Each structure stands twice: as structure tokens, then as C-alpha cells.
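K.L.:
sequence and predicted model, in that order:
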Amino acid sequence: MSWLPTKDPILGDVKSCDALDLVIVPRVRDLGDGFQVRRALPHGKRQMVGPFIFFDHFGPVQFIAGHGMDVRPHPHIGLATVTYLFDGSILHRDSEGNIQEIVPGAMNLMTAGRGIAHSERTPDVPRKTGQHMLGLQSWIALPADKEEIAPSFQHFDAAVLPVVEETGLRARIIAGEAFGAKASVDMVSDWFYVEVAADAGVSVPLDPTYEERAVYLVEGEVDIAGDRFAAPQMLIFRPGDRITIKAVTKTRMMFLGGTALEGPRHIWWNFVSSRKERIEAAKEDWKTGRFGPVPEETEFIPLPER
């Protein structure tokens, strides 16, 4: 998705649970046509969790017949995008020639590397009938020595992603390793992403396997060491502690994080880089049409003036 910087972050509060480093209440941003997202990262007090540098929660939204999402072609560099849906569908097209309908539970990883352009639109059939949509989009900042790799796209159907089930608990491993299972997605750095659904009263462990970890509450309420947190919130934990998260109500949440990158990143519009001059070059490349075209698309999002 296309992103514009914001100057009004809502700062999180450190909670009394000793293992918690920061709690972020995502701020609402309107992307146009009434399509709103809740943005948890980047944040005024925290740029990244592991390599996760951007985290948007969109929906729930109901599109009436004849309407849908239309994110026109726009560019990315220096990052990988993960689009993950709970409801609805999105048609992805990119300048590498990939065309993929994204549906609930599937893993979709677009690595921009040195540069890619893509569009995200509601497919024809649900646009005609109307659809309900709920999902997440995250950006994974690339290591400095991998920022200029070739662009690529990976898709894994929900049926092939590992799922761990116990009484009252279901975890789908989208990327990395958790709950004794590992996803097959190829990654250029160490990170993980897991959808966890837990019934009321069920306790879920968040092991200290990864250096930096967070839990994003999509739906429901949890208890951590006597403190309660309700969706939507992002809970960021200190390294090294084993955490137990107890679902107070039926809860859907995302476990995420990984090894911290070697340094902070510059972020402007849809560009992420360890070097300011690389972002300036990407601006000029998009402005002058040097990114590849997206198949079947004639529109594009112009470079913002600010």
C-alpha cells in the first residue's frame, strides 16, 4: 500500500508488566474514499520491531456492490511487503509481471529490493457483488547489504502454511519459526510472523527465541501478568523474557519480530533505505518513469510534493 508520513503520532505508554517495553495504540489514517487504516509502526517512540518498520491494520470495512479498494501503481525500494488477509480479497499486480489474487490465510511477500512498482485492487467479482475486508500489511526493512537485491514475489496458499493446533488454540506460521513449526518462505534476514487464535481462558507462550518481539491484538482482550489489554494495540516486549499471554475473551493476535537490523532506516513515502541519497534517487526514478510498468495498469500515484 502507499504510505504518506504523519506528523501526529500518538505515543504509547509503558505498562506495569516488567516484560513490556512499550504499548502502542495505533493511530487512524484515512487513505481516501473512506478507507481507513490503523497504523502501529513506525511510531514516535519505536521505528522497528526486528525488521518490521511499518504495520497497518485495515478494516473491518464493507464495500457495497460496485465499489472496492483501488491502490494505483506506486513504487517501493529497500523493503519487503507482507499482505495478510482475514476477510476479503485483493488483486496484486507488480512490475515484475506477477499477478496474484490474495485471499485470507495466504502468505504474500513482495521483496522490492532495488525497486518494484505494484497495484492493489479489489478483484472484478467481489467488486460487482460487494465484499467485507479485514487484513494487515507490514513492511520488512531489508539488511543494508541486501537493500539492492533483485525484486521478487512469493505466494503460499493457506493450505500449505504450517498450522499448530491444541485445545482452544490455533497458530498459523506465516514466516519464520514458532510453536515448533517453520514456514517455507525464503527470507534475507531473521524474522517471524504468526497468526494466533485463542479461546477465552487459553494461555499462549511467546518464547524468547527472537531478539525483538511484539504482539498485535487484532480482536479480543488478553491478560499479561495481571494487566489487561484490548484490541487494537501493539505490545512490544523486552528481549529475553518468556511471556505468557492469556486470552480473556476469544482473541485473534499476531506474533511478530526478529533480529534487530544493524541501524535505523530513513523512510519517505514508500521508500526505505539506510542511505538518504538512495531515497532521493528513488524519488527521481519514479518522477521520471524509470520504474517498470505494472501490467494492465495505465494509472499511477504521482510522487507526493511533500
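P.N.:
Noted; the coordinates are in hand. Residues are numbered from 1 along each chain as shown.

K.L.:
please count neighbours and contacts with C-alpha atoms only from this point.
P.N.:
Noted.

K.L.:
ranges for the helices of the stretch 151-300 of the chain?
P.N.:
276-287 (DSSP state H, counting those that start in this stretch).

K.L.:
did I read that right, N108 in a strand?
P.N.:
Yes. Assigned with DSSP: H, G, I helix; E, B strand; the rest coil, N108 falls within a strand.

K.L.:
pull the contacting residues for it.
P.N.:
T81, V82, T83, Y84, I102, F153, Q154, H155, F156 (Cα atoms under 8 Å, 6 or more residues apart in numbering).

K.L.:
try it against this one:
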Amino acid sequence: MPTFTVIQPRAEDVEGQPILRPLPSAKSRSVGPFVFFDHMLVTDYPPGHGMNIQQHPHIGLSTLTYLFEGQLQHKDSLGSDQLVGPGEVSWMTAGAAIAHIERTPAPLREQGSTLHGLQVWLASPKEHEQGAGSYSHHPADSLPVSDSLGVRVRMIAGTGFCLESPVPVLSPTVYAEIHMQTATTLLIPDEHQERALYVLQGDMQLEGQTLEPHSLVLLPAGEALTLSADSDCHAVLIGGAPLDGPRRMNWNFVASDRELIERARARWAAGDWPTVPFESGRIELP
């Protein structure tokens, strides 16, 4: 029977939004290109309230926001202004310098709303980490789905399960949403060298071992593994090729070279950074 490394996430609060963060952790700094994983817990915002992450910088990564419930507005220094709803992908590549905001749209803020979703960061390969920034939005119906025998797999980004997402990832990646009905099974193929499973909801077993909800389970390389559902279940699979070298993380910056981070910190502190049009608020260096 395989032995799995299990990561219990730490609880955090991001501008009033409660989250669980299993990555990075002492047990694993990355899984494929994934260096950061936030589960935005179900939160009911009363009228007049909502999530509001003001202008902040990034380098050397791509952010991917994926919602199960609610809506967010994405704005960035490229001029993007996009509403993002459930099942849609908001994909932003930072390159050498980008700034963005994410907030509850004004109409939902006025009436109150519920928010639930995931945000992950994927480290860019060295050849792209100082490149140009970009943004793309991918509607829910553009993401490929396999639906058979009570198991539904949606490829959020990358490839796997004979599916390929249109999201323009920069290295071999798998990011799949999995829904399983009670008493169903799914074979997780050995398609990517590094993989991890995050259980969102339900009673699941992996190779006969019980998985706790809100745990990130690192999967051994080179093995196809059987996932079983003892109730209706919801999970995501992340992973891909190993990073092309270690990454440093400091605040919102990811880089292969400490000097790139120090330079980015100095530029943000000095106000020498691209700005989001018509936005004046910003988050200062911690």
C-alpha cells in the first residue's frame, strides 16, 4: 500500500476573506509549477461588504482564480477589466512586473453575496519569468469536460484524462476539478511527474486510505492510483513537470534569483511600477 504525504493547510485571513493555504508548506514548497494554493472558504458577505484586494504587484508567476460560487472583478495594469464567475478561469501572467486588484463587483457588494473558490500561483519557467505580462479570461463552456458513470472531470488548466484546457500555461501542467458521485471510482493516471490531490468536500479514499477534507495529498511519482468516493465528493488535482530550479518567494514575488525579488521590492516601495488604470489604493510592502 502506498504511503502518502498529507499536508494540513494553515488558516489565514486575506483582507477579511478566510482561506486555507496548504502551499507552500514545510513538507512541500511546490507541486509541479504550483507554488501557492489558497482555498477561499465559503463566505457570506452581508450588504455593503465584500472582498476587496487592492492594487498589489507580482513578478515571475501566473495567477489562476477559479470560483465555485460568487463573482469577482479582476483589473490589472495591462488595462484588463473582467468579471469572473463560477467555472470560469481568470489567468494572469506577471512577467517582469504587473499589478492587479480583485474585488466583489459593486452590484453584489450592495446586495450581499457568497464567495467560494480557489486561487493558485504557478511559477513561470526561467525563460519567461522576466517576460511580458498578459491576461486571459476563459468562459466555463470553453473548458473541456469528461462526464461518465457518475464521475465528472473538468480540465481547468493543462492536460490530463484525455483533456486539454485552452488556458495558456507555460510548462507541463495538470489542474483538474473532479466531481464524483457516491460509490464511483476514478483512476488517476501517471501523466505528470508531480501531482497532489486537494479534497474540497466528501468522503474519499485513495488506494483504500481515507482522505480528510481540506487536506492536500502528495501522490507518488510513476504510479496510477485509484480514487474512490464513499459519498458525493469534490476535489482538485494539481501538478505537472518539476520546476526548472528552486524558487524564492517573498510577499507577492516569485523568482529564481534573489536579486530579482530585491529589485521588485525596491521598485514597488518607490512607486516605480505599472499601475491599474483609475485605481489609487494600493497594498504597501509588509
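P.N.:
Arrived safely, thanks for sending. If you're wondering where the values come from, they're calculated on a predicted model, not measured in any experiment.

K.L.:
that older thread, in strands, which of the contacts of N108 of structure 1 appear?
P.N.:
Of the contacts of N108 of structure 1, the ones assigned to strands by DSSP state E are T81, V82, T83, Y84, I102, F153, Q154, H155, F156.

K.L.:
got those as JSON lines, with distance to R93 of structure 1 and neighbour count columns?
P.N.:
Formatted as JSON lines, these follow (distance: Cα to Cα, whole Å; neighbours: other Cα atoms under 10 Å):
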{"residue": "T81", "distance to R93 of structure 1": "13", "neighbour count": "21"}
{"residue": "V82", "distance to R93 of structure 1": "14", "neighbour count": "21"}
{"residue": "T83", "distance to R93 of structure 1": "13", "neighbour count": "23"}
{"residue": "Y84", "distance to R93 of structure 1": "16", "neighbour count": "24"}
{"residue": "I102", "distance to R93 of structure 1": "11", "neighbour count": "23"}
{"residue": "F153", "distance to R93 of structure 1": "10", "neighbour count": "17"}
{"residue": "Q154", "distance to R93 of structure 1": "13", "neighbour count": "14"}
{"residue": "H155", "distance to R93 of structure 1": "13", "neighbour count": "14"}
{"residue": "F156", "distance to R93 of structure 1": "16", "neighbour count": "17"}
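
K.L.:
out of those residues, which one sits closest to P60 of structure 1?
P.N.:
Y84 (13.5 Å; Cα to Cα).

K.L.:
now which residue in structure 2 aligns to the closest one?
P.N.:
Alignment note: Y84 of structure 1 maps to Y66 in structure 2; criterion TM-score structural alignment.

K.L.:
thought Q201 of structure 2 was touching A235?
P.N.:
Yes. Counting by Cα atoms under 8 Å, Q201 of structure 2 touches A235, with 6.8 Å between them.

K.L.:
more neighbours: which of these two?
P.N.:
Remark: of Q201 of structure 2 and A235, A235 carries more neighbours, 20 against 15, as counted by other Cα atoms under 10 Å.

K.L.:
counterpart of the more buried one in structure 1?
P.N.:
A235 of structure 2 maps onto M253 in structure 1, by TM-score structural alignment.

K.L.:
from A230 of structure 1, how far off is its match?
P.N.:
11 Å (Cα to Cα, to the nearest Å).

K.L.:
intersection of neighbour lists for the two?
P.N.:
L217, E219.

K.L.:
enumerate every residue touching the match of Y84 of structure 1.
P.N.:
Counted by Cα under 8 Å, 6+ apart, Y66 of structure 2 has contacts P86, G87, E88, V89, S90, G117, L118, Q119.

K.L.:
just S77 of structure 2 next, same as before
P.N.:
With Cα under 8 Å, 6+ apart, S77 of structure 2 has these contacts: I98, A99, H100, P274, T275, V276, P277.

K.L.:
only the buried subset of those, as a ChimeraX command please.
P.N.:
Here is the ChimeraX command that selects only those of the contacts of S77 of structure 2 that count as buried (16 or more other Cα atoms under 10 Å):
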select :98,99,100,274,275,276
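
K.L.:
many thanks, we can stop here.
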